[in-house]
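Trainee: okay, sequence plus prediction incoming.
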Amino acid sequence: MKLAFYLTAAVMIAAALALLLWPLVRHGRRQGHPGGLFALVLAVAFVVPLSAGGLYLLVGTPVALDGVVAQPAMDIDRAVAALRDHLKQQPDDLQGWLLLAQTESTLHHNVQARDAYDQSLRLDPKNGAAMVGWAEADSMIRDDHRIEGRALELLRQAVQADPSNQRGLWLLGISQFQHEDYAASAATWRRLQPLLEPGSSVAKAVTEQIAVAEARAGAQPASASSGDGPHLTVQVQLAPALRDKLKPGAALFVYARAEQGPPMPLAVARLDASQLPTTVTLTDAMAMAPQFKLSSVDKVLVGARVSASGQAIARPGDLEGEAGVVAVDHAGPIRIVIDKVHP
């Protein structure tokens, strides 16, 4: 009965997530998920023409693949609902909680994913997949995407228990980089290097990030080295017509992201929206991850958003404005008028 349930759930998820199985495959390959259910999910994933799995680079989002048609969203909703109903009846089913956490993470439901990983850790506190998954989901929920507190401690435990945990090593290095411990970050990523396929794009990317971390470790303190790299001065103001929509405690996000590529900001500043109008200077020091920064591209889209919820992800009712695409070596001020309401 239990195996039949998992077979049904796995097939439904595979059918409904033709575009979204890539992250699930990479999770399983990098972390060594339990057998049975996850073996079935991975088997389904591998026959779908979504190959070229690589090391999961921080908190990226799945990219839509041309030529693949998504199935109706209701299919995955039903599968998740069925899985949740099953877990209500069998709350001690570790593999069920891990599958739910993986699926919610794939759908970018990070709060639900972290909760499911919590249940997995309740059943198996030393489960490496759950520890790394919890840390990643927690970082995605945070406005600043920092990896610290319990998330950092779980990563340390996971890597200590399994020194070959590639995703755990990558995220641990990112946390160290975020905390400006560049020497430790480089050392952690050097532990990751031998685990990667020599000459692969992933190995090359990790090598580049080690060079960045080592350069910062050997340079002057980060607070004093902010003069290096691009500086984009952004002047932001709120359109008079939207002033009555500005709520107390709202957050202002000023960001620059790649003209083409992942939606993750290459630089982002968070302020209190009450500071409007304001001027912000975006630099490499404001990158969310060492491999994604202003100096890594030639052009960026610069924008600003007022979030009543304080969340970094856009929500209906947020106030927005854009300056369009500019070169990263743009010297003059970039002006943005926040004059739209996010639908």
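Mentor: That came through, no problem.
Trainee: switch to C-alpha atoms for all contacts and neighbour counts from now on
Mentor: Noted.
Trainee: so where do the helices sit in the stretch 51-200 of the chain?
Mentor: Here the stretch 51-200 of the chain has its helices, by DSSP state H, counting those that start in this stretch, at 73-89, 94-106, 110-123, 128-141, 150-161, 166-178, 182-192.
Trainee: wait, which of those is closest to residue 265?
Mentor: Across these, residue 265 has its closest neighbour in helix 128-141 (13.1 Å, CA to CA).
Trainee: how far out from the middle of the chain is the closest one?
Mentor: In terms of CA atoms, centre = their mean, to the nearest Å, the centre of helix 128-141 is found 10 Å from the chain centre.
Trainee: next one for the comparison:
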Amino acid sequence: MKFAFYIAAAVMIAVALALLLVPLLRNGRKSGQPRGVFALMLLIVLAVPAGTALLYLRVGTPSTLNGVATQAAQVTDINKALDELRAHLASNPKDVQGWMLLAQAATEMQHMDEARDAFAHVLQVTPNDTTAMVGWAESDAALQPDHRIGDRAHELLEQAVKLEPDNQRGLWLLGISDFQQGHFADAAATWRVLQPQLQPGSNVAQAVAQQIALADARAGGTPASASRTGASSPVQAPAAALQVKVAIAPALKAKLATGDSLFVYARAPSGPPMPLAVARLSASQLPATVTLTDAMSMLPSMKLSSVPRVFVGARISHSGQAVARPGDLEGDAGVVAVDSKTPVSILIDKVH
């Protein structure tokens, strides 16, 4: 049944990518781009989700260790394709489609510094590209130790929602930025523009309504029950706590260095890369047990109890930065239920 689920997911991804790539390829041919770039697009965009699905299928199954070589080959193919795309962009710095593809691939692989740089190149050529504006702001926030949205990111988000008033991601992040700066009334007003665009009763809609209520309360106004949509404030979700046990594979212990940091995090399986909960320890404390809770979130609405399932991972950072860098050591437990009472076990057994 589980295998059938991943097959179905792969088919849906393929269909979605086809809808995305067909117009991309047509426009590319009209602009005279070489066929090799199109092949790279297909390889990167298809290989990344396919590799992720395979990883989920294999995690925690000792009998699949024989497939490690296959996974390594897939990673090598992706890295080779990315290198070729980078080389192409070095010779064709105005290729907006190529930069956007690199930005999306880097975001998927959590290389947020490269994603931000790629989005910046898009904006140099097409300053009014709202996708690049929001992407730059989101990747820049992910690179900050406290995930704060800076002044430049805030300006881009304001410009994006002005050009595209129904940009849901832009509205959400702009509201977060206002909230972080203490502009609670502005945050609530921004999220009220977003609220009618969401599916009523969905987890996202409930999270936004909850955040509006909190922003109203902080601003000294009325709660979200008086919002334009007339929707009442949702019942407060119970606090969540997820116990995570982290160990490192014996083969990687030699790669530990003095001063390494251990990050244990949980994030939504789909959505912004910023974590719903994150804990930082010294890698010297391994093996370690950490309890991720709602108190470890950046915003009250972006916490463990706001979603039913989360992706749980651990990373040993040599630089001390939360964002993954080459050489960091990683492991994950895949997607687990937030209300799980069984401790989640993670073995750090990969090199980023």
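Mentor: Sure, I can see it. Everything numeric here is computed off the predicted structure, so don't read it as measured data.
Trainee: I'd like the helices of the stretch 51-200 of the first structure as CSV, with distance to residue 247 of the first structure appended.
Mentor: What follows is the helices of the stretch 51-200 of the first structure, written out as CSV (distance: least, CA to CA, whole Å):
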stretch, distance to residue 247 of the first structure
helix 73-89, 33
helix 94-106, 30
helix 110-123, 24
helix 128-141, 22
helix 150-161, 31
helix 166-178, 31
helix 182-192, 39
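Trainee: out of those helices, flag the one nearest residue 293 of the first structure.
Mentor: Across the helices of the stretch 51-200 of the first structure, closest to residue 293 of the first structure is helix 166-178 (CA to CA), at 12.8 Å.
Trainee: who touches the closest one?
Mentor: For helix 166-178 of the first structure, contacts defined as CA atoms under 8 Å, 6 or more residues apart in numbering pick out 30-31, 55-58, 132, 136, 146-148, 152, 155-156, 158-159, 163, 182, 184-186, 188-189, 191-192, 195, 213, 288-290.
Trainee: same list (the helices of the stretch 51-200 of the first structure) but as a markdown table, adding distance to residue 301 of the first structure and mean neighbour count.
Mentor: Formatted as a markdown table, those follow (distance: least, CA to CA, whole Å; neighbours: other CA atoms under 10 Å):
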| stretch | distance to residue 301 of the first structure | mean neighbour count |
| --- | --- | --- |
| helix 73-89 | 30 | 15 |
| helix 94-106 | 26 | 23 |
| helix 110-123 | 26 | 21 |
| helix 128-141 | 22 | 25 |
| helix 150-161 | 31 | 19 |
| helix 166-178 | 23 | 25 |
| helix 182-192 | 28 | 20 |
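Trainee: of those, which approaches residue 336 of the first structure most closely?
Mentor: helix 128-141 (26.7 Å).
Trainee: let me see the ranges of the strands in the stretch 151-300 of the first structure.
Mentor: Using DSSP state E, counting those that start in this stretch, the strands of the stretch 151-300 of the first structure run over 232-238, 251-258, 267-272, 278-282, 299-307.
Trainee: what about the longest helix in the second structure?
Mentor: The helix that spans the most residues within the second structure, counting by DSSP state H, is helix 2-30.
Trainee: can you give me the buried ones in that one?
Mentor: Judged by neighbour count using 16 or more other CA atoms under 10 Å, the buried positions of helix 2-30 of the second structure are 6, 10, 13-14, 21, 25, 28.
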